[in-house]
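Participant: Test case, fold it:
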Amino acid sequence: MKYLVEEKYVHEFLDLDETDYMVGHDDGSQIEFLSPFRYYVNKSYGYKREKKDLHYNNIPLPEFWGVYPDGFNGMVMDKYIRKANIYFKEPIIKRYVKSVEWLEEERVYRRDVYDCFGVKYYSEYLNKDGDLTDVIYYGKDGKEVVIYQPKNEVFFLLKNGMVNQVIYSYKDFFMSFLEDLNNDGI
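Facilitator: Just a heads-up that it's a prediction; the model follows:
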């Protein structure tokens, strides 16, 4: 299996054999490449899951909120107030959810990204200026498994809802993932 290295950190991995990895961003759609994020998410599920996408009618919502098509995308409404923008995966005609941007006073404060297994893979939290502050990856039952703070380049690995390990660079995070992978015998 090839490993997926986040594009903005590829300069830290010039010593890796290019046949062992692919450069890109883990948006939850890749199953043929393993990123550190996907590894920890999969581990929480026991590695076995069935591929299926989430239809936009099945997005978890508060009572009385609704989803509606909006051209090539969708939206979440509470009465006459737009609460979120829904973006679909290709082919958009199937209306499978790629991401949902949650709005507060017309400003995006959180972006939920759904994976190829039909569950929320991660959430990106944005400050009032639109800057990314935190990325939280979810495992089984929606439990947090990795919290990433891009500004500080800090990674928190969680186990049973508690911080188990703190890592201070992407390269160390990636190397820790490879070590855990070898210890698991995968």
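
Participant: drop to CA atoms for contacts and neighbour counts, all remaining ones
Facilitator: OK.

Participant: Just give the closest residue to residue 41, not the sequence neighbours.
Facilitator: Nearest residue to residue 41, sequence neighbours excluded (C-alpha to C-alpha, 6 or more residues apart in numbering): residue 139, at 4.7 Å.

Participant: Hmm, residue 38 and that neighbour touching each other?
Facilitator: No: if you go by C-alpha atoms under 8 Å, residue 139 and residue 38 don't touch, sitting 9.4 Å apart.

Participant: The residue nearest to residue 41 - how many residues pack around it?
Facilitator: Residue 139: 21 surrounding residues under other C-alpha atoms under 10 Å.

Participant: ok, now how distant is it from residue 159?
Facilitator: 10 Å (C-alpha to C-alpha, to the nearest Å).

Participant: what do those two both touch?
Facilitator: With contacts defined as C-alpha atoms under 8 Å, 6 or more residues apart in numbering, the residues shared by residue 139 and residue 159 are residue 145.

Participant: what are the ranges of the helices in the protein?
Facilitator: 36-45, 170-184 (DSSP state H).

Participant: Next, the buried residues of the longest one.
Facilitator: Within helix 170-184, the residues that qualify as buried are 170-171, 173-174, 177-178, counting by 16 or more other C-alpha atoms under 10 Å.

Participant: end to end, how far does stretch 120-131 reach?
Facilitator: Chord length of stretch 120-131, first to last residue, is 21 Å (C-alpha to C-alpha).

Participant: one more to line up against the first:
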Amino acid sequence: MLNLFDTYSRESQDLLHSLKEAGYEHPTVVLEPNGFLPDGVESPFIYFLGQPKVEKRGRFFNEVRVPDFWEITGDNTMAQVNYYGQVKAKIYYYAPSYKRIVERVEWIDNKGQIVLIERYDQYGRHIATTTCDTDGKQLVTTYFEEGLERLTENHQTGDLILTLKKQPIRIFKNRLDFYVFYLEYRRFNLDRVIYNTLATSFSVSLQLGSKGILGQDILVWQERLYDSIPGNMQLILNSQPVRTKKILIPQTDTYHRALLLTPKEQHSLFGPLGYIYEFTEKEDIRKDAFVLTNSDQIESLSYIVEQAPNVTFRVAALTEMSPILLGMVRYPNVVLYQNISQKRIEELLRVSSIYLDINHYGEVQGIVRKAFEHKQVILGFAHTVHDKRYIAKEHIFEQGQEVALVNRINEIYKSVDRYKGAVALQIEQSSAIEMNEFRTRFQEGLGDGNV
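Facilitator: From the prediction side, this is the model:
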């Protein structure tokens, strides 16, 4: 059995975590060229670059090699290379960005156009270089093992060239052929491939079938369904025999939607699943509300603070705060945290009972998911919430409904039972299930009743 993911997305990580918690320890492959995958997860692009025997410390932003007298400056978001006031390169970090570990460096010309992209991995190795044309379009990417060319991908023609020690050069006409070669080269057990998109990993499943490699694959569908079944899913439903024999759907409402959109004779191809989350239990319920932001644009914060004087609002930022936010100290029930540390963020997640997802612009460090796992009740406005998967529908308010949001805060704090009921709403929406139930559902998807 093998997990095959296009990318190491949040959805892929949730599925992998649930499988491992349920006792499934089979290998996992991520098709994207990702140099920051955890132990036990491989990328075909990175596998052929060898396995370093050094510490996984990455390359700190000021360790990027630059010519003499060029300057590197950076903050918790990104960095850049300058020479006499002119930007020569932009340095992008791998998440979490506060660690300032380099994922890629984009070198630019005097016109500000990208001409070269260097990529790094979790060992700090320079693993790949991409050349670009005068319009910034990617031409060729070369992957290195200790400075030696191992793999070259031509983005214009799509072909790849693999050069291994003491082996003949191998040429692949596209990524799909390269992926199938890699799976066979690694001698993975391909009797069951578990994949979670109808994109590249689905194409790999079809390619394995076309080569006569038998198997019973499973699609774990982690997206929403709208007015119709996607075309590639219809191919699975209507074009048997194919390798894919089952479609498991973690989200309960999406599973029921799939049954509504398909005839009864196809319902047996679908199955419910769910997720196993790592919840942190609250030791006590405190009248504390937490906000983590990168801007001073926090929807209706002053009104909420004024209307809930018995609640302490803890507002934190990774950087220094603007005068607007600093002005909130005029309220006795507001505590501000400038340049907050990761240790203090973890502390606030433990002690606060409500998380207000009301800051505009981007989400900070996946804080909504962290608040969810810490069993904070998450409240927000429809135009400010960052991740609806972890927020109960009843806790998302339209713009201008500040009164309703404050009323909900006060209601939650009336009793421990009200708080627990509010947490239960968002857990139910997330399709969280216990380990034994997950294992039972997955075994049924495999067609194996032995749990």
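
Participant: what about the residue nearest to residue 163 of structure 1 when sequence neighbours are not counted, neighbour count?
Facilitator: Spatially, and ignoring its direct neighbours in sequence, residue 163 of structure 1 is nearest to residue 157 (5.8 Å; C-alpha to C-alpha, 6+ apart). Using other C-alpha under 10 Å, residue 157 of structure 1 is surrounded by 21 other residues.

Participant: Mind telling me what residue 157 of structure 1 corresponds to in structure 2?
Facilitator: Under the alignment (TM-score structural alignment), residue 157 of structure 1 pairs with residue 162 in structure 2.

Participant: try residue 175 of structure 1
Facilitator: In structure 2, the residue paired with residue 175 of structure 1 according to TM-score structural alignment is residue 180.

Participant: dump the residue contacts of the spatially most central residue of structure 1.
Facilitator: Per C-alpha atoms, centre = their mean, the C-alpha nearest to the average position across structure 1 is that of residue 122, at 2.9 Å. Contacts here follow C-alpha under 8 Å, 6+ apart; on that basis residue 122 of structure 1 touches 112-114, 135-138.

Participant: Let's have those residues in a markdown table, adding neighbour count.
Facilitator: Formatted as a markdown table, the contacts of residue 122 of structure 1 follow (neighbours: other C-alpha atoms under 10 Å):
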| residue | neighbour count |
| --- | --- |
| 112 | 22 |
| 113 | 22 |
| 114 | 23 |
| 135 | 20 |
| 136 | 20 |
| 137 | 24 |
| 138 | 23 |
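
Participant: so which of those hold up in structure 2?
Facilitator: Cross-checking the contacts of residue 122 of structure 1 against structure 2 gives 112-114, 135-138 as conserved contacts, using both residues aligned by TM-score structural alignment, their matches' C-alpha atoms under 8 Å.

Participant: ok, these vs residue 45 of structure 1, which is closest?
Facilitator: Proximity of those to residue 45 of structure 1 (C-alpha to C-alpha) peaks at residue 138, which lies at 10.2 Å.

Participant: And the residue nearest to residue 41 of structure 1, how far from residue 66 of structure 1?
Facilitator: Counting by C-alpha to C-alpha, the gap from residue 139 of structure 1 to residue 66 of structure 1 is 26 Å.

Participant: next one: residue 173 of structure 1
Facilitator: As judged by C-alpha to C-alpha, residue 173 of structure 1 and residue 66 of structure 1 stand 39 Å apart.

Participant: quick one: contacts for the aligned partner of residue 72 of structure 1 in structure 2?
Facilitator: Aligning on TM-score structural alignment places residue 72 of structure 1 opposite residue 77 in structure 2. Contact criterion C-alpha under 8 Å, 6+ apart gives 92-93, 97-98, 100 as the residues in contact with residue 77 of structure 2.

Participant: farthest pair in those?
Facilitator: Farthest pair in the contacts of residue 77 of structure 2, by C-alpha to C-alpha: 92 and 98, 11.4 Å.

Participant: who's more crowded, the two?
Facilitator: Legend: neighbour count by other C-alpha under 10 Å for residue 92 of structure 2 and residue 98, higher for residue 92 (21 against 16).

Participant: Translate that one into the numbering of structure 1.
Facilitator: Counting by TM-score structural alignment, the partner of residue 92 of structure 2 is residue 87.

Participant: can you check residue 345 of structure 2 too?
Facilitator: By TM-score structural alignment, residue 345 of structure 2 lines up with nothing at all.

Participant: Number of residues surrounding residue 345 of structure 2?
Facilitator: Neighbours of residue 345 of structure 2 under the rule other C-alpha under 10 Å: 17.
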